[in-house]
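[1] Need the 3D shape of this:
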Amino acid sequence: MKQQLNEIIIDILKENEKLVFIAIKQRAKFEGWLKFEIACRLFDSYCDVEVEYPYPNNKNRYADIYANGNLIELKTPNTNYNAEQCKSCTRPITKNISSIIEDINKLRNAGGNCEKYIAFVLFPIDSDGKYSEYIERIKNDGKVELICKPLTINRTNVLVCSAEVF
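    As a prediction, this is how the structure comes out:
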């Protein structure tokens, strides 16, 4: 599923490049829109898809997507890396990275017999690979094995990642 999730997200981003670029150039998060796009794709493959699905052990906490026994949390964290096409930003990205790790831990403690996944689109990423320190932090602190694939949207580099959470 984690590989399929990455492929679905990449296909959605490629098919909606203009729309996604509007968000990317402003460093605006686009998680809400992407959640419904993913749900539509999964609906074609799964008989039971819902968005904002309650966690098995906490009805006050919701996963972004439920698809046939899979809970999925989605993030679209922006970075402060300089990118020609993007609005300048000086805020540190540590809170965005921490929120991914928090969602991993929430999923891990969600209970139930569901398979659990985290997926995120990190943007923009630098061409020097400095972003890899944040990917390592997510892997180490979140205790997950990420599958990541770089992608270019209108000359801006982004990174699509997903992992199963145990």
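[2] make it CA atoms for all contacts and neighbour counts henceforth
    OK.
[3] Can you tell me the number of residues neighbouring the closest residue to E115 other than its chain neighbours?
    Excluding the flanking residues, the one nearest E115 by C-alpha to C-alpha, 6 or more residues apart in numbering is N70, at 4.7 Å. Neighbourhood size, N70 [other C-alpha atoms under 10 Å]: 17.
[4] now swap in E52 and tell me
    Based on other C-alpha under 10 Å, the number of other residues close to E52 is 15.
[5] Quick check: closest non-adjacent residue to it.
    D64 (4.8 Å).
[6] what residues are up against the one you found?
    35, 51-53, 71-74 (C-alpha atoms under 8 Å, 6 or more residues apart in numbering).
[7] For the residues you listed, which single residue is the most surrounded?
    Neighbour max across these (other C-alpha under 10 Å) = I72, 30 neighbours.
[8] Surely that one and Y117 touch.
    Yes. With contact defined as C-alpha atoms under 8 Å, I72 counts as touching Y117 (4.8 Å).
[9] let's see this one next to it:
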Amino acid sequence: MKTPLIALAGALLMTAVPAISQDIIVSAEEAAAVERISRELDRNLVAADWSRNRSAGEGIAMVRFQRGADGRPVNVKIYRRSGSGSVDRLARRAVNRLGLSVPLPAIGGDGQLFQANIIVASSDAEFANLSTTLGKLEKARLADPRERAVFAFSASPREAG
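    Next up, the predicted model:
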């Protein structure tokens, strides 16, 4: 079985919507924090040893959460299901493991909502297809001004395992 590609793709860095049209201002400190969170989530996804699960599936899982007082994710929920229970479980598990080694940084105010957009694909072509789909989903989501306050993050695609 070919190893699936697992990646995070977020509204700030990997969508088809230009950042300026989103009315989002990100400080250098916040950008560095998002990069660190993205790397940690990427490691969590790879550590799940996805390649052992033959019924892994493919899809885009959108997971929302807030930062608890202890720097760990709280209120972790699937915002948009991938269509694969395996992908959704992987995404939720990876988000729940954030902040284990180093607490999540305090970005935004109390109650700040975060979103991890996680793509799982079995080929580069499917990853490109899902990335295009995610771009359209994020563009539609960000058309709602209330959604612009959601802090999303991103990382480069990488092969698991």
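[10] Just the TM-score for the two chains, thanks.
    Once superposed, chain against chain, the TM-score is 0.41 (TM-score structural alignment, normalised by the length of structure 2); 95 aligned residues with a C-alpha RMSD of 3.7 Å.
[11] thinking again about what came up before, so which strand or helix has the residue nearest to E52 of structure 1?
    In the assignment (DSSP states H and E), D64 of structure 1 maps to strand 58-67.
[12] Break down structure 2 into its strands, ranges please.
    5-8, 59-67, 73-80, 114-121, 151-153, 158-159 (DSSP state E).
[13] burial measure for T94 of structure 1, as a count.
    When neighbours are counted by other C-alpha under 10 Å, T94 of structure 1 comes out with 10.
[14] quick one on the thing from earlier: quick one: closest of the strands of structure 2 to S38 of structure 2.
    S38 of structure 2 lies closest to strand 151-153 among these, at 6.2 Å (C-alpha to C-alpha).
[15] other SSEs contacting that closest one?
    In this structure, strand 151-153 of structure 2 packs against helix 28-47, strand 114-121, with contacts taken as 3 or more C-alpha pairs under 8 Å, 6 or more residues apart in numbering; DSSP states H and E.
[16] In TSV: these, plus distance to R89 of structure 2.
    Output for these, formatted as TSV (distance: least, C-alpha to C-alpha, whole Å):
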stretch	distance to R89 of structure 2
helix 28-47	11
strand 114-121	11
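[17] and those as CSV, adding mean neighbour count and distance to N96 of structure 2?
    Listed next are those as CSV, based on neighbours: other C-alpha atoms under 10 Å; distance: least, C-alpha to C-alpha, whole Å:
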stretch, mean neighbour count, distance to N96 of structure 2
helix 28-47, 18, 9
strand 114-121, 26, 11
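[18] Next up, the contacts around A91 of structure 2.
    A91 of structure 2 makes contact with 45, 61-63, 118, according to C-alpha under 8 Å, 6+ apart.
[19] which one of the contacts of D64 of structure 1 is nearest A23 of structure 1?
    Of those, the one sitting nearest to A23 of structure 1 (C-alpha to C-alpha) turns out to be K35, at 14.7 Å.
[20] after the helix or strand encompassing that closest one, next one along is what?
    Assigned by DSSP H and E, K35 of structure 1 belongs to helix 31-45. Once the chain leaves helix 31-45 of structure 1, the next helix or strand it forms, by DSSP H and E, is strand 49-55.
[21] quick one, that next one and helix 31-45 angle?
    Calculated by axes from the mean of the first three to the mean of the last three C-alpha atoms, to 10 degrees, strand 49-55 of structure 1 forms an angle of 110 degrees with helix 31-45.
[22] re earlier: ok, the contacts of A91 of structure 2 vs G85 of structure 2, which is closest?
    A61 (9.8 Å).
[23] Would you confirm that that closest one contacts I118?
    Yes. Assessed by C-alpha under 8 Å, A61 of structure 2 is found in contact with I118 at 5.2 Å.
[24] I'm done for today, thanks for sticking with me.
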